[in-house]
Structure formats: structure tokens, C-alpha cells
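Novice: just to be clear, the model below is a prediction. Sequence and coordinates:
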Amino acid sequence: MKRAMVVGAVLSTLSVNTTLVANPLWTETPLVEPLSDSAPLALSTLSDLAEAFYPSVVTVRVKGELHRHNPSDTPHAQQSQATGLVISDSGYILTNNHVVAKAKEIDIVFVDQSESPAVVVGRDPETDIALLKIKPDGKKLVAAPLGNSDDVRIGEWVIAIGNPFGLNHTVTAGIVSATGRTQVRPSKEQTYSDFIQTDASINLGNSGGPLINTRGVVIGMNTAINRRGQGIGFAIPSNMIKILLPQLAQGKIVRSWLGIDVEDVTEKEAQAMGFSSTYGAKVTQVRQGSPADRADIAVGDILVDFNGKRITNRDELRWMASTAGPGKTASIGVQRNEKQTTKLVVLEEMPTDSHGGGARGGAEPVDASEFSAVGFRAGESVNGVIVVSVHKGSPASVAGLKTGDLIKKVGQSDVDSIQTLAAILGAIPASASLEITVDRDQKSTFLVIKGRQAKP
């Protein structure tokens, strides 16, 4: 099945130098002697890793807004805790955006139980990354090194350290199960993902903690789990984090737009173009007056490289473009019919009025027209198939479907993926009503969608 993505109003970009070099914001020097690939793994190796990283892993305690269960109750602040990672001796601490997004007060607790208040320096909901800062006040901080996640190998040993369920500095071990998990969407806000998958046990409270390899460096930040499975956890790659850190330290992520919608190239299309493998991103829409429009990129073009690097798929194109920067000129290889050319595109900052309607740098994880007959868009999250937008006045809207709903069943059929949902809907006659069960606010809700629209 083709998977299309709004990229433009869309392909967002971040004004950051993408060269991954040591920076005052972080270090890359291992805390322990790196273990070579050919060296045997001893249990003491994992113990040494855990011991070395203990001082760098912190508890992030958060107090939120005042809340009353009943009007007569005394208001109290909602409290939660997760994990953070010291990345510089000057006091910068890394954690997830969802940990601190609604924080009114943040305290950092170290392994020796000493505490320091923290402030949010910058956060980015679209990658679920946040940067905090404390005043060391003479405290010697141990900075955890951020490694090169591009060097990660599937099957290599890793450990995760965090505070699951308040159990501080819990260490678990496992392997890297997979890399490049772009289809995982932990939340409707998170639109850029390229996760490392691990079977090291990760639970609630591990968010913001490090995933560490035997070379003694952090290769990812633990951020999500699949609640329906066991041994399926996800970490944000360290290279993605390092690209964003300079802007997070400035307190703001600036994105630009390219102005196109793209989808993955199918095997049939790749063969027709004479490609040796399936790669690239096919343009399905060009926004009038956008940077791509002015550069003469057209619907049907297949974009094959970005600034000299091959485009593997639509998600990789989004991320490569997201590191180019507003005002920068991007060189894009374009395959049109049987001819390949290079287009120079001057990227612009994303317009402030472009939010909504699929205009957030590819916020929708699936084709905008995929479920147009029903009137909603959906994508895959770690919890299942999530509704990311509902068209006003559509059959889905009339039936009461809402953004954020988790689609669990259609009729008596379970829905566990976009492919399953598409297959179920395709097998039901257009004249028939759709009986859909969704999870909303931790409650099961039953909806009936009537009067599906004809496909254009």
C-alpha cells in the first residue's frame, strides 16, 4: 500500500549545522574504555557501564498545574517523575518534551539524593526532545557522552537506565532490535521519528533516560514503549538529538518549508525508472508559490537525493530537509520521466498561518486522501492506530470521531495497523454503515459512521 505524507507546507527544516562535532553543549568522550566489536562480552562490562553512568542519570520531578477533583476540594499540583541525563558539566540536562510540557516546577534529583531546581531552556514537541538547565553551584557534574547513532548495529548489546514507577536508577539490558523505525508515532504531536528499537526493558518513568552501548556512549534517549507487546521499546537516536541541541539551547526551533506532498516510491515505479532498488520520494502535490514551485518541482517528480545524499524514502527526505535551514539553498536530484536533473531550492521559514490542515511539516503520518471517503486521517502510534485529523462536516465528524481517538475495532474486526484498517474499510460496501470502537480518555466509545463519501 502506498503511504503518502504531507511534507511541506510541509517539509519542515531546522536551521542547524548538521556536522556532528563536539560542542560545549555535550561531550563525546566515553566514560569507560570502549569494548571492541570482537571482544567477548562479560557481565562485568555491563556493571562497569552502569556504575560509570549512574551519576549522569537523574530523576526529573515535575509539578504541574493546580487541579481539583471536585469544586470543594483543596487544589493540589499534579506531580509526576521521569528520567533525565546530564550532558554537560555546565548543567544542561536532556529529557523528553512530554515529561516537562505542562510543568510549573521542575526539580532534579541526583543519585546521591541531592536536589537542584531546573528550568526548561527549550523543547520541541515534534521530536519529543527537551533541554533543561540547572545551576551547578559547585556540584561536580558527570556529563554522559552522546555517541554516533549512525554506527549502531542491530544485535549489539545495550543497557537502559531510568526510573520506572519511581524505582530510581533501574538498569536493564538487551540488544538493539532494529533501527530506522519511522512508522512509530508515540503522540499526535511527534511528527519526526527515526527510532532505535530495543528489547531492554523500558517502562513508565524511563522516559528521558539513556540507551547506552558497550562503547561507553549514549546512542539514544528512551522515549516510548509498545503497550501491546513485551520487549518493544523505542529510543530517539543521539544524532537526531545533537542536531537539535544548538537550537534548543537558544530556546526555539525554527522550521522552514519546501511546499510539497510526497509518498514512498513503489517497487513497480522504481523498476519503470530503471532503479536498482526502491528509493526516493514521489511528489504528489506542489503548493502554489512555495519554494518547490518556484524551483520547478512538479507532481510526478521523484526526488532521489538531497544535498548529495540519496533519499531512501519519504521519512528520510523529511529529516534531511529538516536540517537544512530557512534561507539555505538545497540541491535536489529530480527524476522526471527518463531524465534526471538537479533543482536548486531556496528554503523559507514555515509561514505562521500554515499550521493545521496538513501544513505542519508533514504532521500527518499517512496519505491525506487515504480515508477521505470517511473523512479522517490516521497514523500508527505505539498504542495502535490513532486519528490525527477529522474533516469538518465529514461522515466521521458527524459520527463524533475526534482527533486523538485510538481506533480499536471496525465491526468485530480488531485494528492493529494502518494496513489492517485500510483492508477492513475496503471490504465494506460504501452503502453500509461503519461501526467503530475507539479508546478516548481511557474509555471505550462506540461510533456509527453513516453516508460515506464517494472517492474523487
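Specialist: Received the coordinates, thanks.

Novice: going forward, measure contacts between C-alpha atoms and count neighbours the same way
Specialist: Fine.

Novice: number of residues surrounding residue 169?
Specialist: By other CA atoms under 10 Å, 23 other residues sit near residue 169.

Novice: try it against this one:
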Amino acid sequence: MRRPAFYSRSPRTPPPAAADAADQAQAHAPASAPAGRAGNAMQLAPLQSFDPRKGPLKKPGWQPGRRSFALLVLLSAALVGGALWAPRPGAKALTQKDIDAAVLRTLQTNTLPSPAAKAADIIRPSVVRVVSYGEEKNTPEARTQKRGRNLAKGKPPEAPNDGGPTGEVERGVGTGVVIVDKGLILTNLHVVAGADKIRVTFFDGLEAIATVTSVQPENDLAVLQAQKVPDDLIPATMRSTADLRPGDQVAAVGFPFGIGPSVSAGVVSGLKRSFRSPEGKQELGNLIQFDAAANPGNSGGPLINMDGEVLGIVTAILNPTQQRTFIGIAFAVPIENAAAAAGSPPF
């Protein structure tokens, strides 16, 4: 929100040129008459014209002076301005109906940018791709992510995972969001848990090794610190969820199956939801439920409003089967909890 403008309360002073002119006029003015006994200045009576044959001449009824001349100029300007702004004969006066029709015609003939597209442009410089390396997991989610990454690369679903550097196995792909310009990144704990090495890729393509600085297991959150950061790194803006309501528009930005950054849009479906992991090992509470498409790889990415502000961290999708595909229900940890994990609650 733009800050309101503040106006100076100091008295207005004349510009230097005007002040100099006033001083010169005062210097050349005739000296005033000496003060009388009562302390009041004495003024000389105005001289009258005199004709020896006819006597004193009559004072003219009006003489053009500075004030009269200024009034005459203002009156002339008003008359000219009125003539210019007066409606031409036969011209139709605009009505509210005419204005509404013009606005409607503009909306019908011009394509306006999508609110989700504008929001994604704002948050995109703060979104990072997070890849963990180490011993490959044998969980349903890990297998689903592997198949998705292979299909995205044009490989058979069960092809060996050789996407990482020599001697490293890419065990998981997720998303993170920069919250401090020194390289502090929020993501999900399950994205980086047990990793031997974590690599993040910034918006400009810069890759860097990252380390875990703090975790919040009860909310499946982890905070990363990148060892290198771009010179012009832009942190995300966080927004309180206190006024968030079901039906509000949101968008999820991330790297589903490593593809991205990808954007999906939807609405808030509910608040204060609970979710239990398919393995039944953990239950998360106070979650934001939303219907913007999310898949393995979106974990740790930002859930944003239409102003590009982060409302939460995408953490889970609901599935009645082991296929781990999106069916319309996803969850995000509110940003209040996520910021607390970083040690700096913003609200």
C-alpha cells in the first residue's frame, strides 16, 4: 500500500525574486510624513488641478490604476474561458449512460491481464527450485516424483535417476521462497529431510548449495541458507491471513515434478483444516485448504494472493489412493507459522 503523502505545515514564504522586488519597491517609495503629536502619521491631501479662469478642476470619476487594470484582465480572461468551455451549439451532453457504454465497449474489445498472471510476475523472482541429493527414498511419494521427472525429461517412467552430478542421486525436488535478501529460504521439511546435499536454483539461473538452519517439524517447515545469492535478489512480501476468507482468489507457484516455475490458480476452499500424512506418521493442523492445482514438487512453494503476497507454504495434497495425483484438495501452512519457523514473526 502506498504511503499517504505528507504536506508541510510551515507558513508559505515568498520566493526570493518576489522578496527582492518588494524590497526595491519599498526603497524607492517616498518617505512618509513625520509623525504627529498623537503618534499618527500625517498624510498630505491629494493635489487638485487648477485653472486660473475656471478654478479647481473636478476630480475625474474613474482613473485606471493597477487594481482596476488587474480586475479588467481577470474579467476578460473569464469571458474568453467561458466562451472556450461553453458547449458548442448542437453538441450532445454526455450522460452516465454514455460513459457506462464506453467503458463496457472498452472491456469487450481489450483483453485485460489475468490477476493470477500479475501476481505470479510479482512473486516469481523470489521462488527457487530446491533439489535434495542422497540415497534415493523408496516411498510412494519419492517413486511418484521420480516417474514425473523422467516423463518431463522424455525418459521411461522407471529409468535410472541420473539427473544430479556424478556420485549424487536426486532424491527429491521441491520449491522454496526467499523471505530475506541475504538468501534465507522457506520450504517444507519433507523436501530436504535426510539429504546429503541441498542445491537451490534462483530465478536468474544461479545455482548454490544450501544448508538447513532451522526446522519446525510440527508444521513440516525448514529454513535454508544459500551460500551464494544473486546481486539483485528480491525477497517475497508476506501477508497476514487474519482477513483471509473462503472464496478468496489464490495462486500456487512452484516446480511440480521439477517443471517450472509453474503457476496454478484457484480459491481458498476452507480454513483451519487438519491433514494426516498417508503413512499416518504426522498430523498437521490450522491449514489453509485451496483448490489451485498442486502436485509433488509444489511442496515448499508459496501460496499467494492476487497482490503477489505470500499467504502460506504449500505442504500437502489429499489423495485417497497411493498415486499422489491432484484431485482438487491441497493444503498450505499459514505464513504466520512459517515466519515463526524462521525466527521472525512478521505480524
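Specialist: Alright, I've got the coordinates. Values in this document were obtained by computation on a predicted structure and should not be read as measured data.

Novice: against the second structure, where does whatever helix or strand residue 173 of the first structure lives in fall?
Specialist: Using DSSP states H and E, residue 173 of the first structure sits in strand 170-181. On the second structure, the counterpart of strand 170-181 of the first structure by TM-score structural alignment is residues 262-273.

Novice: which residues sit against that stretch?
Specialist: Stretch 262-273 of the second structure is contacted from outside by 116, 120, 245-256, 285-294, using CA atoms under 8 Å, 6 or more residues apart in numbering.

Novice: rewinding a little: now do the following helix or strand past the strand holding residue 173 of the first structure: which elements does it pack against?
Specialist: As assigned by DSSP H and E, the chain's next helix or strand after strand 170-181 of the first structure is strand 195-198. Applying 3 or more CA pairs under 8 Å, 6 or more residues apart in numbering; DSSP states H and E, one finds that strand 195-198 of the first structure contacts strand 170-181, strand 233-237.

Novice: just those: most buried one?
Specialist: Of all these, strand 233-237 has the most neighbours on average by mean count of other CA atoms under 10 Å, namely a mean of 28.

Novice: please pull up the equivalent of residue 307 of the second structure in the first structure.
Specialist: In the first structure, residue 307 of the second structure lands on residue 215 (TM-score structural alignment).

Novice: for residue 200 of the second structure, same thing?
Specialist: That one, residue 200 of the second structure, aligns with residue 108 by TM-score structural alignment.

Novice: what's around that match, how many residues?
Specialist: Neighbour count of residue 108 of the first structure, defined by other CA under 10 Å: 23.

Novice: doesn't the match of residue 307 of the second structure fall inside a strand?
Specialist: No: Residue 215 of the first structure is assigned coil when assessed by DSSP: H, G, I helix; E, B strand; the rest coil, not a strand.

Novice: any idea how far residue 286 of the second structure is from the equivalent of residue 236 of the first structure over in the second structure?
Specialist: For residue 236 of the first structure, the aligned position in the second structure is residue 333, judged by TM-score structural alignment. According to CA to CA, to the nearest Å, residue 333 of the second structure and residue 286 of the second structure sit 7 Å apart.

Novice: quick one: map residue 155 of the first structure onto the second structure.
Specialist: In the second structure, the residue matched to residue 155 of the first structure (TM-score structural alignment) is residue 247.

Novice: same question for residue 226 of the first structure.
Specialist: So, by TM-score structural alignment, residue 226 of the first structure is matched to residue 318.

Novice: isn't that match right up against residue 332?
Specialist: No: between residue 318 of the second structure and residue 332 no contact is recorded; they are 11.6 Å apart, counting by CA atoms under 8 Å.

Novice: okay, strands next: where are they in the stretch 151-300 of the second structure?
Specialist: 170-180, 184-188, 197-201, 207-216, 221-226, 249-254, 262-276, 283-290 (DSSP state E, counting those that start in this stretch).
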